[in-house]
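*Asks:* Give me the fold of what follows.
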Amino acid sequence: MLDVVLSGLDWATRFSDPLAWLVLGAFLATTVLELTERRERARQAGVAAWGLFGVFWFSLIYHFAVVQRSVIEGVGTLVAVPASFYVGYLLWSGRDSLFVLSRAILLMGAVFFPFESIPVLRQFLVETVTDQTALLISLIGSSPDLVTGYEAVVDGQSVVAYDGYIVGEKEHLYHNTFVFADGESPIFYTIVIACTGIGSMAIFVGLIAAVQAPLRRKLRAFAVSIPIIYALNLGRNVMIAVGFGEQRFQLFPDLIMSVFGLTDPRQVSYIVVDRIVAQSLSVVALVGITYLVVRELPEVLTVVEDLLFVLTGSEYDLRAALDVPAAAVEGEPEAGAETGASSRSDD
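*Replies:* As a prediction, the model looks like this:
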């Protein structure tokens, strides 16, 4: 029975890319209709968009839970499926604040998918991040080789190889693979698009751009999020590369191999440092960065509160909890700002 389920989930994965573009198109239609004040048409389009979004996440369950063996991303994907359908239901029921979240999803996709799907952009970003990661690795005294590899055919399958060994999970001939010497066979660590931080940066670009607020405060919100995400992501890459390449995270090997279905004991370090340590720290970092953004751009709380309602079914007043000035949220003059041309200070 389990094999049948996994086979079905694997089959669904092939539809993820076309579904992604359908989702973007549906959210684009929703946003255009909403901004042109055709609210009921926008509501119908939004419900369809969120339904497609749920199907999109369903198509990725196998990839994150089985292929990537990621507990956090796997659980997140499972939650995203019913959550997306529920958002569509809430939008249909009249929760109009979800139009902001819908607009944010469109903008997130508009930032992320060009780098995911356009080869020249993907290669530029991946190799730029790889070069910067290599520099940081060298600064801490580690010296892996950085290679491209070459195409090879093994058992009728086209793969990327280096020095006679298959480079796992490498799909493109980019200069993005670190090679660590380890006894008889090397350890490869390849920087892919998921290692560039573009996904997390796209989330915050979408959130910040979607809300109605003065440009000055939006720029401040960008300043306390995007550079920090990029820098932390480089640190994450260094930690994973060195931790895996030099086998520094061989913790509870028997347990990890059993739980994650590993056959190569050296993969234990990768699972621990990436799937457990790095991804857990990423969640903490994103929460912290969200707090920094909210302090500069309280309007984002509308989206955060909607997400919390979707997940918990309860309403939250984060403005009061975080001591955010109500005037800034409602678009009124900020504390200390001038209220009119007649206001002036004494000389």
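
*Asks:* hey, let's count contacts and neighbours off CA atoms from now on
*Replies:* Noted.

*Asks:* Touching, Asp45 and Phe27? I think so.
*Replies:* You called it Asp, but residue 45 is Ala. Yes: in terms of CA atoms under 8 Å, Ala45 counts as a neighbour of Phe27; the distance is 7.4 Å.

*Asks:* next up, for comparison:
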Amino acid sequence: MATSLLTTVLAWVVVVAFAGGVLLPRYDARAGRLVTAGAWVVFGVFWGTLVPHFWFAKASFIEAGLSVVAVPACAYTGYLLYRGRDSLFVLSRAVAVMGVIYLPATTLDPLFEPLIELVAVQAQWGIELLGYDPVIVGNGEGVDSVILFNPGTDAARSTEILLACTGLGSIAILAGLILAVDASRERKAKALLVSVPTIWVLNIVRNVFIAAAFGAQWFQVFVPQVIGVFGATGSSPELASYYIADKVLAQSASVVALVAILLAVLRYVPELKAVVADVLYLVTGTEYDLGGGDPPQGGALADGGKNEE
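*Replies:* Prediction:
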């Protein structure tokens, strides 16, 4: 479910470009490098188009901020790859795999609707374990994805499960990284078995927490301030619990959980340390040797040649 036609088009262009960048080096090294570097630039533009959506539509300052950072980061990644940092081809392959996993679900109704409904049902089960009795109702598009507390009363409160609430994005990130590195199938399978079910379960816990916190009004503290911070002045004061549960606590915990899962995955696929080292280099400008091999120096040049040490 893309936010706009432009976003959808850019997303498909990015995935196709990264996939092409993965395949082209087998036939033309220079063309593969140019296409992959260009894919990173377009990827940055894609994130730029999402900033208004995250800031205004979702009132998610964390996601909006990360999207802003992603714009120059993607452009810089493309520049470094073009200049010869070959190790970034692994990260590029990972993005291609992520896109192949995630993008179809965002644009094809027969794929994302059953997934959303499954997550809604499982979240309902979790909420019932807490002693509440919500019901699931359909949204405006006929998808049974709305968890409703206190139906038929003045205290009715609903939380809708969206595609972003399924954990598919996080699963795509970890799966893309795992499948992109050069490691044995057995170790990759173990890493996937560790990461994917863990993400799924933690995501259900996240949805249970958010829906229950809003439905039962767990965090009605500093209400005017919370509503004001999230630019929702004039909205129902009851939304304070939702904003605190989702935008502050759950999103922060999700980042910590994803990092923890990545550390667990590194035990099975230590080759990912090279990708982590690349990301650290992009952020700090300093080379790091994390035990996954020598820091990536030199490599192929933009004209397809090799650096001479």
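
*Asks:* out of Ala45 and Phe27 of structure 1, which sits in the busier spot?
*Replies:* The residue with more neighbours, out of Ala45 of structure 1 and Phe27, is Phe27; 29 against 23, by other CA atoms under 10 Å.

*Asks:* How about the contacts made by that one?
*Replies:* 45-46, 49, 102-103, 105-106 (CA atoms under 8 Å, 6 or more residues apart in numbering).

*Asks:* repeat that with 6 Å
*Replies:* 49, 106 (CA atoms under 6 Å, 6 or more residues apart in numbering).

*Asks:* For the alignment partner in structure 1 of Val279 of structure 2, what is the enclosing helix or strand?
*Replies:* In structure 1, Val279 of structure 2 lines up with Leu307, judged by TM-score structural alignment. Using DSSP states H and E, Leu307 of structure 1 sits in helix 301-312.

*Asks:* That helix against structure 2, how far on average?
*Replies:* Its aligned residues in structure 2 lie a mean 1.2 Å from helix 301-312 of structure 1 after superposition (mean CA distance after the TM-score superposition for structure 1).

*Asks:* residues in contact with stretch 255-270 of structure 1?
*Replies:* With CA under 6 Å, 6+ apart, stretch 255-270 of structure 1 has contacts from 244, 247, 249-250, 253.

*Asks:* now the residue nearest the centre of structure 1: how far from Val205 of structure 1?
*Replies:* The centre of structure 1 sits closest to Gly199, judged by CA atoms, centre = their mean, with a distance of 3.3 Å. Distance, Gly199 of structure 1 to Val205 of structure 1, by CA to CA, to the nearest Å: 10 Å.

*Asks:* Going along the chain, name the helices of the stretch 201-347 of structure 1.
*Replies:* Using DSSP state H, counting those that start in this stretch, the helices found in the stretch 201-347 of structure 1 span residues 215-223, 226-245, 253-260, 267-270, 279-296, 301-312, 318-321, 326-330.

*Asks:* between the ones you listed, which one is nearest to Gly183 of structure 1?
*Replies:* helix 226-245 (11.9 Å; CA to CA).

*Asks:* what span of structure 2 lines up against that closest one?
*Replies:* Going by TM-score structural alignment: helix 226-245 of structure 1 matches residues 196-215.

*Asks:* Same question for that stretch: list its buried residues.
*Replies:* 196, 199-200, 203-215 (16 or more other CA atoms under 10 Å).

*Asks:* which other residues reach that stretch?
*Replies:* 123, 126-127, 149, 157, 159, 167, 171, 241-242, 245-246.

*Asks:* Stretch 53-66 of structure 2 now?
*Replies:* Applying CA under 6 Å, 6+ apart, the external contacts of stretch 53-66 of structure 2 come out as 51, 230.

*Asks:* residues in contact with Gly292 of structure 2?
*Replies:* Gly292 of structure 2 neighbours (CA under 6 Å, 6+ apart): 271, 273-274.

*Asks:* Neighbour-wise, which one of these leads?
*Replies:* Ala274 (24 neighbours).

*Asks:* which part of structure 1 lines up with stretch 102-109 of structure 2?
*Replies:* Under TM-score structural alignment, the match for stretch 102-109 of structure 2 is residues 112-119.

*Asks:* circling back to that earlier point, so how far is Gly293 of structure 2 from the residue mapped onto the residue nearest to the centre of structure 1 from structure 2?
*Replies:* Mapped onto structure 2 by TM-score structural alignment, Gly199 of structure 1 lines up with Gly169. Shown here: Gly169 of structure 2 relative to Gly293 of structure 2, a distance of 29 Å by CA to CA.

*Asks:* can you check Gln122 of structure 2 too?
*Replies:* Taking CA to CA, one finds Gln122 of structure 2 at 42 Å from Gly293 of structure 2.

*Asks:* Which residue comes closest to Ser158 of structure 1 once chain neighbours are left out?
*Replies:* Closest residue in space to Ser158 of structure 1, ignoring its immediate chain neighbours: Ala152 at 5.8 Å, by CA to CA, 6 or more residues apart in numbering.

*Asks:* hang on, isn't that neighbour packed against Val159?
*Replies:* Yes: assessed by CA atoms under 6 Å, Ala152 of structure 1 is found in contact with Val159 at 5.3 Å.

*Asks:* and those two? which has more neighbours close in?
*Replies:* Val159 (19 against 16).

*Asks:* To which secondary structure element is that one assigned?
*Replies:* strand 157-162.

*Asks:* now swap in Trp57 of structure 1 and tell me
*Replies:* Going by DSSP H and E, Trp57 of structure 1 is part of helix 39-59.

*Asks:* Trace Ser269 of structure 1 over to structure 2, please.
*Replies:* Using TM-score structural alignment, Ser269 of structure 1 pairs with Ser241 in structure 2.

*Asks:* Over to Ser280 of structure 1?
*Replies:* So Ser280 of structure 1 corresponds to Ser252, using TM-score structural alignment.

*Asks:* and its match, how many neighbours?
*Replies:* 12.

*Asks:* Ok, Val283 of structure 2 next?
*Replies:* Neighbours around Val283 of structure 2, by other CA under 10 Å: 10.

*Asks:* how much space is there between it and Ser60 of structure 2?
*Replies:* For Val283 of structure 2 relative to Ser60 of structure 2 (CA to CA), the value is 23 Å.

*Asks:* same thing with Trp47 of structure 2?
*Replies:* 14 Å.

*Asks:* ditto for Leu282 of structure 2
*Replies:* 24 Å.

*Asks:* One more: Leu50 of structure 2?
*Replies:* Taken as CA to CA, the span from Leu50 of structure 2 to Ser60 of structure 2 is 11 Å.
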